[in-house]
Every structure is written in C-alpha cells, then in structure tokens.
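In: Just to be clear, the model below is a prediction. Sequence and coordinates:
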Amino acid sequence: MKLRVTLVFLAVGCLARFTYISAAESNNRPIIGILAEDTVSPYGKTYISATYVKFLEQAGARVVPIRGNQSLEYYQMMVNFTNGILIPGGAVSFIKSAVGRSIRIVFELALELNRKGDYYPVWGTCMGFQALCYLVEGSNLLKPTDSSNVTWPLYFAPEAKKSRLFGSAPPDILRILATENVTQHEHSYSILTSDFESSTLSRFFTKLSTNKDRKGVEFVSSIEAKEYPIYGAQWHPEKNSFNWNPNYTINHDADAVKVGQYVANFFVSEARKSQHRFPSLKAEVLNLIQNFKRVYFTDGSFFEFYFIDPN
C-alpha cells in the first residue's frame, strides 16, 4: 500500500492542499520554479528570460514563475508545490532588490526542507551563483574580474570526479567541458579561488571548477553543496542552445549544445527526486509560465522574455 499524507493549510487567503507521495513513486511531472527579476519595461515590472524556461523544458520539466515582493506564506506555498528552484542570472542586485529578498527566502526554505530529508534542489546561474555564495558567507566576497562576454573551457578541480554534478557525466561531456570553449561567462565580478578557500564557502560548498579571466585572475566557476542538492555555475549553460544575440560570444556548435543539454538533464533529474505536487491539476495549469505574456524583441537582440507582473 502506498502511504499518502495530506496536509491542509491556509496560505495567501485561500485554503490549499498538498500531498506528499512515497519516495518509491517516480515523479515524471517535475515542475521547477524560476525567480522573476525586477525590470523597467512597458510590458511589466518583472520578467523571466525564456532561455531558462526552454533550458528546463528540453529536459522534461515545466516551469512556474516565482514572483517578487510576496509574503512568506506565498513562498512557502510555491516551494511546497514545486520540485526545485532555478535562480537565474541578470543585471540586478541580489542584495537590495525584490528578487534578492525572494532568493533569500526561497534559499532558507530549501535548506529547511533538505535538513528535514525533503529533497529539494536549487540551481543558481551567474547572478544566482553569486547570490548563493553571498547567502552562505553572509557577506559579499565578489571582486572585479575581466570575464564578461567570453567563452572558456572549465579547469576541473580534483573533487569534480566524485561530485554529483560531474561525477557521472559521460566521458565525452567531461572532455568537451575541459578542452573546448563551451561555457559562456557574462560577469564582471567573481569569487576568487583564494577567497573561496579561506571563507565559509569552502565548508558549505565543494569547488568543482575554476577559470582564469583575461588577466589571469583565477575564480571559482562551478560548485555544489556538500550536504544538500544545491548547485551553482558562474557560467551560462542555457545560452549555448537558446541565446542568439550576435553581440554575445556564445558557442552554438554540437558539442556546446551537448553540454547545455547535459546540465539541464542533470538538474531536472534532481527535481524528479522531489515528490511535491500542486493541490490539483487546475492549480498546476493556472500557475504554469505559459499563462504569462511572452515578448520577442525584434531589435536585433533576439531577447525573448516572459513578463510576470504587468504594469
């Protein structure tokens, strides 16, 4: 007999119900939340880049937006209804912004769940990577680096061989990552390797890879938490397949696409280990990102955004 425990709680002014199902059941309908970021646009106040949505969808997940400036109860509800969180990159402050507050709350909720044995993965890309480091360290260790609009291979740390993220990767993926320019960097600040190793970060995270900027300054580029399914990449795995802005240095060849697909498959496979569910099919459908306005910009940028909170 399958054990089902149903919890009923009051959140955001409505009665909601969510069901935990036994870990023996396979979750083949994973839903991942992406945090919406602040913006100034005639289309809306917050947005999510479609590149992240497509990145997750290619691996068999669906996406719901996680809004900013919401109550604690809202974030508790969304975490309990989703199977993981992706914190995207973006040119916003992760310290003083609505998305910064959202990141902090969701990160703390994810930690609490994982400490209780409720598997809940978190992925941070670029700014998301930096935000995770800030929250763990409790201070901002970022230093200026010459690492914007460039594509590099990774310098794997010895620990990568036994890591969750790279330890089971096919040999050709590891070869591509280590020898080809397939990881796109779009950041002007980084966590220097020396600062990582001398800080709290090295006790919470395992350093999986580093890179050197154009001036030879070494920084940490891939991490995973030692005890929890929390991952960070200073580089952009989603751009190889889904960002076509000609002003960006992005590798779109077959090997680069394989890398992006591998990372997406990995994180979605982590999300499949979470047994969270929306209270009903109707609630699930109404929260999916397809309900929100998508705008494709024809100004040559090739940007495609979902606007979450209309003006």
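Out: That came through fine. Keep in mind it's a predicted model, so treat the numbers as computed, not measured.

In: okay, CA-based contacts and neighbour counts for the rest of this
Out: Fine.

In: can you count the residues close to Val8?
Out: Val8 sits with 11 neighbouring residues when counted by other Cα atoms under 10 Å.

In: So it versus Phe18, what's the distance?
Out: Using Cα to Cα, to the nearest Å, Val8 is found at 7 Å from Phe18.

In: likewise Ile289?
Out: From Ile289 to Phe18 the distance is 20 Å (Cα to Cα).

In: who has more neighbours, these two?
Out: Ile289 (22 against 18).

In: ok, that one touching Arg67?
Out: No. Counting by Cα atoms under 8 Å, Ile289 stays clear of Arg67, with 11.4 Å between them.

In: residues in contact with Phe55?
Out: Applying Cα atoms under 8 Å, 6 or more residues apart in numbering to Phe55 gives the contacts 238, 242, 260-261, 264.

In: For those, which two are the farthest from each other?
Out: Phe242 and Ala264 (12.4 Å; Cα to Cα).

In: what's the spacing between Asp255 and Ile48?
Out: If you measure Asp255 against Ile48 using Cα to Cα, the figure is 26 Å.

In: More neighbours: these two, which one.
Out: The residue with more neighbours, out of Asp255 and Ile48, is Ile48; 26 against 19, by other Cα under 10 Å.

In: Point me to the helix or strand that includes that one.
Out: strand 44-49 (DSSP states H and E).

In: For the helix or strand just after that strand, buried residues please.
Out: Using DSSP H and E, the next helix or strand after strand 44-49 towards the C-terminus is helix 50-57. Under the neighbour-count criterion of 16 or more other Cα atoms under 10 Å, helix 50-57 has 50-57 buried.

In: can you put those residues in JSON lines and add distance to Glu304?
Out: Putting those into JSON lines (distance: Cα to Cα, whole Å) gives the following:
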{"residue": "Ala50", "distance to Glu304": "5"}
{"residue": "Thr51", "distance to Glu304": "7"}
{"residue": "Tyr52", "distance to Glu304": "10"}
{"residue": "Val53", "distance to Glu304": "10"}
{"residue": "Lys54", "distance to Glu304": "11"}
{"residue": "Phe55", "distance to Glu304": "13"}
{"residue": "Leu56", "distance to Glu304": "15"}
{"residue": "Glu57", "distance to Glu304": "15"}
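
In: Put this next to the previous one:
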Amino acid sequence: MRPAILLPRMLNSWRAPEVGWCPSVLTNLINLLPIFKNRIGHNRSYYEELLQKINGLLLPGGATFFNETNGYGDAGEHLIAIARELNDNGTYFPVWGTCLGMELLVLKMANGTETRSNCQAINMALPLEMKQDYNESRLFGGASEEIITKLSQENVTYNYHRYCYKEQSFSLPALNNSWRIMSLNHDVNGIEFVSTIEHLIYPFYGVQFHPEKALYEFVSKDVPHSSSAVHSAQYFAEFFINEARRNTHSYDNATEQARSLIYNYQPEYTSVLGSGYVQQYLFEDPDIAGDGDDDGPYPYYPYPNNNGNNGVASWSLGFGLVVALTFRAFAVIMEHS
C-alpha cells in the first residue's frame, strides 16, 4: 500500500526534505518514491496516474507559502481534489496532513478560503487537551487507555508553527462543520488552537504537531524523546498505515515500483552542517539556483542552515517534491536535474 507524501523544498538551489518521515513509515513496512518538481503545479494527469498506483497521501509540515506558482499549494490542490474524487467514486483513499500539511488540507477542502489565525507555538512539547467526544473518532476510537493517558497527560506532542486554526473556524460557512475536532492546545500566549481533526465524510486526518520528530529528529533539545513520546508517535504512524492498507492500488509490475523507490537516492547528514534536520534528501534544481557567486538570482547554499530557528531552513522557498509510500517500499519521485 502506498501513501503518498508531499515534502518541502527547503532551499533555492536544492530540494531538501527532512528524512524523518522515511523511517517513521518504513518501520511500518511502507516504501517511498519521489516526484519531480517539474510535475508540480501542473499536468493533473500525472497526479491522477500516480494516485492510481499508491494507497494514500501524506502532506508533511515545512515552511512555505500556499500561493507560490507551481509550488506546494498548487500540487496539493491537485492531489487533494483527486483523493476526494477517488473516495466519491467508491475507492477508499486516506489523506494525512501534519502541521502545514494539515493547514493545506483544510484550506483546499474549504475551496481555498483562508481561515487560519496567527499563533506562536514554537518549540513547544504539549499534552493534547482532548475533547469530551474524542473516543467517537476514527483516529482515537481504537486507541488504548495507555496511549490516551500518555497523549493527554504528558508533553509528548512537539509543536513548531506560526499559524493555526481556532475551533470557531470550523463552524464558518467554508468548512460547514465538516470536520470533527478531537483535541485543542494553547500557544505561548494562551491562544487556543485545534491540534487534531478528521473529516466526517472522507478518511482525511490532520495534526498540528509533528509526530515524526519524536522518533527521528535530535537537533533541537525541545523535541521530546521519552518512551511515551515515541510510543505516541508510533501510534499515529500505525493508524495511518492501517488506513492505507484498506486501499488496493498497486503498480503494474515490480520493476516499475523498484525504479521509483527512495532506496535509489542517498540522504545527507546535514545537522553537522547547521541544518535543523539530522538528515535530508538534497535534489539539485539548476533552473533557479545561482552559479555559486553572489550575483546569481539567489545566493548559493549547498546545505540548509537553521539560522537559530531549530528546524526551519532560513531560505525556504516552498515545496518541490511529492513523495509516495508503498506497502513494501518507500519511494521518492524527483525532478530532472
């Protein structure tokens, strides 16, 4: 089964998604494949063909804008619309959004109506403030009492975001009470924000925090790595993988799938160079990169630098990759260099 992932383009001259998502899904016997940037934002047929071969869509977090031409927002609009059509036509196709991915998912399901608010939840590990009916949800209905206790009583969910959705946003006409809110949280200024949601009709899920960082990101001292944080993060990964197993899409043959897998590419150890991520996949983009001198369209930086921001690359220009996961492999589809 092949959940697909959108990963961030972190630099002007390189595609640099963090690697943390890869092992968090590989642990659950899933595989990943990259999508070339020159497919993003246009050529809807490409996405339609891809989603017929994979088993779900995962929209990860990152730092970018939704209004960039041929960027994360454009690609996400195609993918979310196609996922919705698949479900409307009787094919079970789950979608998961983390942090910015959740924000994009809600935005596109609201037909582009912006309902986000500003908030400051930077480097905050928090317990979930569960709504009274959380156990009626698909996401938490099957969770053990042990997992719920960890999630609701310990600082196990890592937040790093400057935008959020308030609870009242989901009652606006654009969203029409079509989402179930399972938990809330509060930022450093006491502003309440929604932290977990699921759609009432479609198998679409969103979390404002970063489950993957508890498992695989060790740069920031604020990321929780306790046993409870790890078990809680793994719960979300296993839930989504089980959702993807309900989809029966597959590649036409093993060779086509194997040629798409992430194993064809090597991650770089970037935290030692100042990145906010331990490892990243770096994909060169000669179309917008400078020539190595300061007179290029952008200065040339071979690796992302967190510039003191603990995980957000300083020169983030948008999302340039779509990554698809398969039931037996973790593959990435990349742009031509």
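Out: On my side now, so go ahead. The structure presented is a predicted model; accordingly, all values stated were derived computationally and were not measured.

In: Let me see the TM-score of these two.
Out: Taking TM-score structural alignment, normalised by the length of the first structure as the basis, the two superposed chains have a TM-score of 0.85; 279 aligned residues with a Cα RMSD of 1.6 Å.

In: Kindly state which residue of the second structure is aligned to Asp299 of the first structure.
Out: Using TM-score structural alignment, the equivalent of Asp299 of the first structure in the second structure is Leu273.

In: what about Met77 of the first structure, how many neighbours?
Out: Residues near Met77 of the first structure, counting by other Cα under 10 Å: 19.

In: can you tell me the helix or strand for the residue in the second structure that it lines up against?
Out: Residue pairing (TM-score structural alignment): Met77 of the first structure is matched to Glu49 of the second structure. Glu49 of the second structure belongs to helix 44-51 when assigned by DSSP H and E.

In: Please, which helix or strand holds the residue sitting nearest the centre point of the first structure?
Out: Centroid check for the first structure by Cα atoms, centre = their mean gives Leu86 as the closest residue, at 2.7 Å. Per DSSP H and E: Leu86 of the first structure is located in strand 85-87.

In: what's the strand holding Ile48 of the first structure packed up against?
Out: strand 37-41, strand 304-309 (3 or more Cα pairs under 8 Å, 6 or more residues apart in numbering; DSSP states H and E).

In: Assign a three-state SS to the closest residue to Arg44 of the second structure other than its chain neighbours, would you?
Out: Excluding the flanking residues, the one nearest Arg44 of the second structure by Cα to Cα, 6 or more residues apart in numbering is His78, at 6.4 Å. At His78 of the second structure, secondary structure determined by DSSP: H, G, I helix; E, B strand; the rest coil is helix.

In: Distance check, the residue in the first structure that His78 of the second structure lines up against against Leu174 of the first structure.
Out: Applying TM-score structural alignment, one finds that His78 of the second structure aligns to Ile105 in the first structure. As judged by Cα to Cα, Ile105 of the first structure and Leu174 of the first structure stand 34 Å apart.

In: Repeat that for Glu224 of the first structure.
Out: Glu224 of the first structure is 17 Å from Leu174 of the first structure, by Cα to Cα.

In: which of these two has more neighbours?
Out: Glu224 (22 against 18).

In: what about Ala61 of the first structure, neighbour count?
Out: Count around Ala61 of the first structure with other Cα under 10 Å applied: 23.

In: Roughly how far does the counterpart of it in the second structure sit from Leu126 of the second structure?
Out: By TM-score structural alignment, Ala61 of the first structure lines up with Ile30 in the second structure. To Leu126 of the second structure, Ile30 of the second structure is 28 Å away according to Cα to Cα.

In: again with Glu103 of the second structure
Out: Taking Cα to Cα, one finds Glu103 of the second structure at 19 Å from Leu126 of the second structure.

In: circling back: what residue of the second structure takes the place of the residue nearest to the centre of the first structure?
Out: Match for Leu86 of the first structure (TM-score structural alignment): Leu58.

In: ok, now Trp235 of the first structure?
Out: By TM-score structural alignment, Trp235 of the first structure lines up with Phe209.

In: got the contact list for its match?
Out: 98-99, 157-160, 195.

In: wait, is it part of a strand?
Out: No. If the criterion is three-state DSSP, then Phe209 of the second structure is coil and not within a strand.

In: Strands - which of the contacts of Phe55 of the first structure land there?
Out: Among the contacts of Phe55 of the first structure, no residue falls in strands (DSSP state E).

In: Please list which of those are preserved in the second structure.
Out: Counting by both residues aligned by TM-score structural alignment, their matches' Cα atoms under 8 Å, the contacts of Phe55 of the first structure that remain in contact in the second structure are 238, 242, 261, 264.

In: any idea where the helices of the stretch 51-200 of the second structure begin and end?
Out: Shown for the stretch 51-200 of the second structure, the helices assigned by DSSP state H, counting those that start in this stretch span residues 72-88, 100-109, 138-141, 145-153.

In: so which of those helices comes closest to Ile241 of the second structure?
Out: The nearest among the helices of the stretch 51-200 of the second structure, by Cα to Cα, is helix 138-141 at 12.0 Å.

In: can you tell me what part of the first structure the closest one aligns to?
Out: Going by TM-score structural alignment, helix 138-141 of the second structure sits over residues 164-167 in the first structure.

In: same question, stretch 231-240 of the second structure
Out: Going by TM-score structural alignment: stretch 231-240 of the second structure matches residues 258-267.

In: how distant is that stretch from the center of its chain?
Out: 12 Å (Cα atoms, centre = their mean, to the nearest Å).

In: Stretch 145-163 of the first structure now?
Out: Distance, centroid of stretch 145-163 of the first structure to centroid of chain: 17 Å (Cα atoms, centre = their mean).

In: coming back round to it: mean deviation, the match of stretch 231-240 of the second structure versus the second structure?
Out: Aligned to the second structure and superposed, stretch 258-267 of the first structure gives a mean residue distance of 0.4 Å (mean Cα distance after the TM-score superposition for the first structure).

In: which other residues reach that stretch?
Out: Contacts for stretch 258-267 of the first structure (Cα under 8 Å, 6+ apart): 55-56, 58-59, 121, 123, 165, 169, 173, 176-177, 182, 237-241.

In: Nothing else from me, thank you.
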